[in-house]
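Undergrad: build me a model:
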Amino acid sequence: MHRFYLPPDECLKDPPRLSERESHHALNVLRVRPRDRVVVLNGAGDELLCEVLNAERRALTLRIVQKNAIPPLPYQVTLVQAVARGKAMELIVQKATELGAHRIVPILSERTVAQVDAEAVPDKVEKWVASTVEALKQCGSAWLPRVEAPLTAQAFLARGDRFDLTFIASLQNEARHPREHFESFRSERERSPESVCVWVGPEGDFTPAEINAVRAAGALPITLGPLVLRSETAAIYSLSVINYELQSKRGQNGHLK
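TA: Model prediction:
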């Protein structure tokens, strides 16, 4: 069944209508017609089974047949990602959505190749959010991650956000596999972490000063293997491993199995 996105406030309208862009895709690409049933996701936990009432050129009119409230994951993962250039950042945002990231924080590192001018920030964020929407429809998640405006590592650290575990992808010899940190946390707390943050650097990695600042704030260095990965590969690898660890040992209410 085809999936579409409609913001929460638009879902409350009677009747709800898809945007012009979504309607065009539905009518001209997917060939949706009246009486067809489609799934609408609002990115805030609702999955709506809808019937197409009217297939107009600029607005597909719907009738909600059934509403399913999908609970969020029992944990939240924040990706603090140095802005990658070109399509790489869109790929990172897309895959982070598919892998269940709760929040994506783009970082302007001193070594970031793709610097973002203040005037270009709204357009960049809009493009990244569009990537999360496309990924949402593809994977069927009911929850959109929050994509923040780019900021420096120092500015993010100054906010003092707290997490059960914070990692930084590292090539340092002392970096450990994420599993070791998860096992230590579970052993000490007798529960799985509920909030995890992972920092992924740009091409050439974060500067030594940035790494020291992140580690001074409590981040634990993790290894992603013996090879040097592209920034986008490192982000996907990190989120995949973190998700596996969070899901594999979790029982009801976040307690260990």
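Undergrad: rest of the way, CA atoms for contacts and neighbours
TA: Fine.
Undergrad: so which elements touch the helix or strand harbouring residue 244?
TA: Under DSSP states H and E, the secondary-structure element containing residue 244 is helix 231-248. Under the contact definition 3 or more C-alpha pairs under 8 Å, 6 or more residues apart in numbering; DSSP states H and E, helix 231-248 sits against strand 76-82, helix 87-98, helix 178-189, strand 195-200.
Undergrad: ok and it relative to helix 87-98, angle-wise?
TA: Helix 231-248 runs at 10 degrees relative to helix 87-98, counting by axes from the mean of the first three to the mean of the last three C-alpha atoms, to 10 degrees.
Undergrad: buried sites along helix 231-248?
TA: 231-232, 234-236, 238-240, 242-243, 245-246 (16 or more other C-alpha atoms under 10 Å).
Undergrad: JSON lines for the residues you listed, including distance to residue 135?
TA: Supplementary listing: the buried residues of helix 231-248 in JSON lines, determined by distance: C-alpha to C-alpha, whole Å:
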{"residue": "231", "distance to residue 135": "19"}
{"residue": "232", "distance to residue 135": "16"}
{"residue": "234", "distance to residue 135": "19"}
{"residue": "235", "distance to residue 135": "16"}
{"residue": "236", "distance to residue 135": "14"}
{"residue": "238", "distance to residue 135": "18"}
{"residue": "239", "distance to residue 135": "15"}
{"residue": "240", "distance to residue 135": "16"}
{"residue": "242", "distance to residue 135": "19"}
{"residue": "243", "distance to residue 135": "17"}
{"residue": "245", "distance to residue 135": "23"}
{"residue": "246", "distance to residue 135": "22"}
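Undergrad: before we move on, the earlier item: the inter-axis angle of the helix holding residue 244 versus helix 178-189?
TA: Helix 231-248 and helix 178-189 meet at an angle of 40 degrees, taking the same axes, to 10 degrees as the criterion.
Undergrad: for residue 150, find the nearest of the helices and strands packed on helix 231-248.
TA: Within the helices and strands packed on helix 231-248, the stretch nearest residue 150 is strand 76-82; the backing value is 8.9 Å (C-alpha to C-alpha).
Undergrad: and the contacts of that closest one?
TA: Residues from elsewhere that reach strand 76-82, judged by C-alpha atoms under 8 Å, 6 or more residues apart in numbering: 96, 100-109, 112, 194-202, 235, 239.
Undergrad: which residue ranges of the stretch 101-250 of the chain form helices?
TA: The residue ranges that make up the helices of the stretch 101-250 of the chain, judged by DSSP state H, counting those that start in this stretch, are 121-139, 153-159, 178-189, 208-216, 231-248.
Undergrad: redo the ones you listed as a markdown table? Include distance to residue 45.
TA: Written out in a markdown table, the entries for the helices of the stretch 101-250 of the chain read as follows (distance: least, C-alpha to C-alpha, whole Å):
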| stretch | distance to residue 45 |
| --- | --- |
| helix 121-139 | 11 |
| helix 153-159 | 27 |
| helix 178-189 | 28 |
| helix 208-216 | 32 |
| helix 231-248 | 19 |
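Undergrad: the structure of the following sequence is requested for comparison with the preceding one:
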Amino acid sequence: MSHLYLDESLDLVELAPGAIVELSGDEARHAVTVSRVRPGERVSIGDGRGVLVRGTVTETGPKRLAIEADEVFVDERPSPHITLVQALAKGDRDELAVQAATELGVDAIVPWAAARSVSRWEGPKAEKGRQRWAAIVREAVKQSMRAWLPRVGPLATTAELPDRLAGVRMLLLEPTAATALTDLGPDGRDLALVVGPEGGIAPAELERLIAAGAESVRLGASVLRTSTAGPAAIAVLNARLGRW
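TA: Okay, here's the model as predicted:
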């Protein structure tokens, strides 16, 4: 399997086989000095917006890598669009959820400061945490050879979620819900999966979000960790909605 490198500044949409594509900066440095990519090897370069170019490396330098394109793939963004609203969690459980969700095809991620979140992003820590999640997403996209790079939005409070998700069908993952996720049918709207922290979504938050139009759904009889609930739900939706 060839390596995938990302450069969002590249314009790959009109690219044709035979064209030379140059990668520069930190991505090229990583390819050449860390991964030790050499001329003659095959790699992929993506723009994070649906285009992947595969080809053979023709030149390398300390911060430069060039390939001759022989395949150009344009992936349409999957529909419906799926956003993961992941509550901040202790340890690395929220980061594990973000990584797995990205590999499974999530389209966007919103960090959520839930009432029961033990971890807190306050002040400058909020942007630092968002950047950390964005870096995890980027590496997961490269590992899974995805054409689309999900956006990680700024930290949201419970009060902010309805406005941030306006027009989106909001699904609250709640083990005691009467409706199973597998029973839901598409209604034409994009989806947002809201996953609580270790202690689950607080009753007051459930009431507030349901009043704003959210639906409470369950995955199954077992109670999943916050690190696995979102990815499991994404897998179910991928299969049920024809994204896979």
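Undergrad: superposed, what's their TM-score?
TA: TM-score for the superposed chains, counting by TM-score structural alignment, normalised by the length of structure 2: 0.87, backed by 237 aligned residues with a C-alpha RMSD of 2.3 Å.
Undergrad: what's the closest non-adjacent residue to whichever residue in structure 1 pairs up with residue 236 of structure 2?
TA: With TM-score structural alignment as the matching criterion, the partner of residue 236 of structure 2 in structure 1 is residue 241. With C-alpha to C-alpha, 6 or more residues apart in numbering as the criterion, residue 241 of structure 1 has its nearest non-adjacent residue at 7.5 Å, and that residue is residue 178.
Undergrad: distance of the one you found from residue 114 of structure 1?
TA: With distances defined as C-alpha to C-alpha, to the nearest Å, the gap from residue 178 of structure 1 to residue 114 of structure 1 amounts to 29 Å.
Undergrad: what about those two, which has more around it?
TA: For residue 178 of structure 1 versus residue 114, the count of surrounding residues by other C-alpha atoms under 10 Å is larger for residue 178: 19 against 15.
Undergrad: just give me the neighbour total for the equivalent of residue 190 of structure 2 over in structure 1.
TA: Residue 190 of structure 2 maps onto residue 195 in structure 1 when the alignment is built from TM-score structural alignment. The number of residues packed around residue 195 of structure 1, counting by other C-alpha under 10 Å, is 17.
Undergrad: for residue 131 of structure 1, same thing?
TA: For residue 131 of structure 1, the count of nearby residues is 19 (other C-alpha under 10 Å).
Undergrad: also residue 159 of structure 1?
TA: Residue crowding around residue 159 of structure 1 was assessed by other C-alpha under 10 Å; the count is 8.
Undergrad: and the residue nearest to residue 241 of structure 1, what pairs with it in structure 2?
TA: In structure 2, residue 178 of structure 1 lines up with residue 181, judged by TM-score structural alignment.
Undergrad: in contact with its match, which residues?
TA: If a contact means C-alpha under 8 Å, 6+ apart, then residue 181 of structure 2 has 217-219, 233, 236 as its contacts.
Undergrad: ok, it to residue 79 of structure 2 distance?
TA: With distances defined as C-alpha to C-alpha, the gap from residue 181 of structure 2 to residue 79 of structure 2 amounts to 17 Å.
Undergrad: same question for residue 8 of structure 2.
TA: 22 Å.
Undergrad: between these two, point out the one with more neighbours.
TA: Each of residue 8 of structure 2 and residue 79 had its neighbours counted (other C-alpha under 10 Å), and the higher figure belongs to residue 79 (15 against 12).
Undergrad: mind checking how far that one is from residue 149 of structure 2?
TA: When distance is defined by C-alpha to C-alpha, residue 79 of structure 2 is 15 Å away from residue 149 of structure 2.
Undergrad: for residue 25 of structure 2, same thing?
TA: With distances defined as C-alpha to C-alpha, the gap from residue 25 of structure 2 to residue 149 of structure 2 amounts to 18 Å.
Undergrad: and if you look at residue 131 of structure 2?
TA: Distance from residue 131 of structure 2 to residue 149 of structure 2, by C-alpha to C-alpha: 14 Å.
Undergrad: more neighbours: which of these two?
TA: When residue 131 of structure 2 and residue 149 are compared for neighbours, residue 149 comes out ahead with 25 against 15, by other C-alpha under 10 Å.
Undergrad: what sits against that one?
TA: The contact partners of residue 149 of structure 2, by C-alpha under 8 Å, 6+ apart, come to 48-49, 107, 137-138, 141.
Undergrad: next one: residue 32 of structure 2
TA: Counting by C-alpha under 8 Å, 6+ apart, residue 32 of structure 2 has contacts 38, 60-65.
Undergrad: likewise residue 177 of structure 2?
TA: Taking C-alpha under 8 Å, 6+ apart as the definition, contacts of residue 177 of structure 2 comprise 216-218.
Undergrad: need these in TSV with distance to residue 123 of structure 2, can you?
TA: As requested, the contacts of residue 177 of structure 2 are exported to TSV (distance: C-alpha to C-alpha, whole Å):
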residue	distance to residue 123 of structure 2
216	31
217	33
218	34
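Undergrad: one step back: of the contacts of residue 149 of structure 2 - the most surrounded one?
TA: residue 137 (26 neighbours).
Undergrad: quick check: the counterpart of it in structure 1 vs residue 52 of structure 1, distance?
TA: Counting by TM-score structural alignment, residue 137 of structure 2 corresponds to residue 132 in structure 1. With distances taken as C-alpha to C-alpha, residue 132 of structure 1 is found 25 Å from residue 52 of structure 1.
Undergrad: could you do residue 58 of structure 1 as well?
TA: The gap separating residue 58 of structure 1 from residue 52 of structure 1 is 14 Å, by C-alpha to C-alpha.
Undergrad: more crowded one of these two?
TA: Between residue 58 of structure 1 and residue 52, counted using other C-alpha under 10 Å, residue 52 has the larger neighbour count: 18 against 15.
Undergrad: three-state assignment of the more buried one?
TA: For residue 52 of structure 1, the reduced secondary structure class is strand; criterion used: DSSP: H, G, I helix; E, B strand; the rest coil.
Undergrad: aligned partner of it in structure 2?
TA: Using TM-score structural alignment as the criterion, residue 52 of structure 1 maps onto residue 57 of structure 2.
Undergrad: quick one: what's aligned to residue 153 of structure 2 in structure 1?
TA: Using TM-score structural alignment, residue 153 of structure 2 sits opposite residue 148 in structure 1.
Undergrad: count the neighbours of residue 2 of structure 2 for me.
TA: Close neighbours of residue 2 of structure 2, defined as other C-alpha under 10 Å, add up to 12.
Undergrad: revised request: answer the last question for residue 215 of structure 1.
TA: A count of nearby residues for residue 215 of structure 1, using other C-alpha under 10 Å, gives 15.
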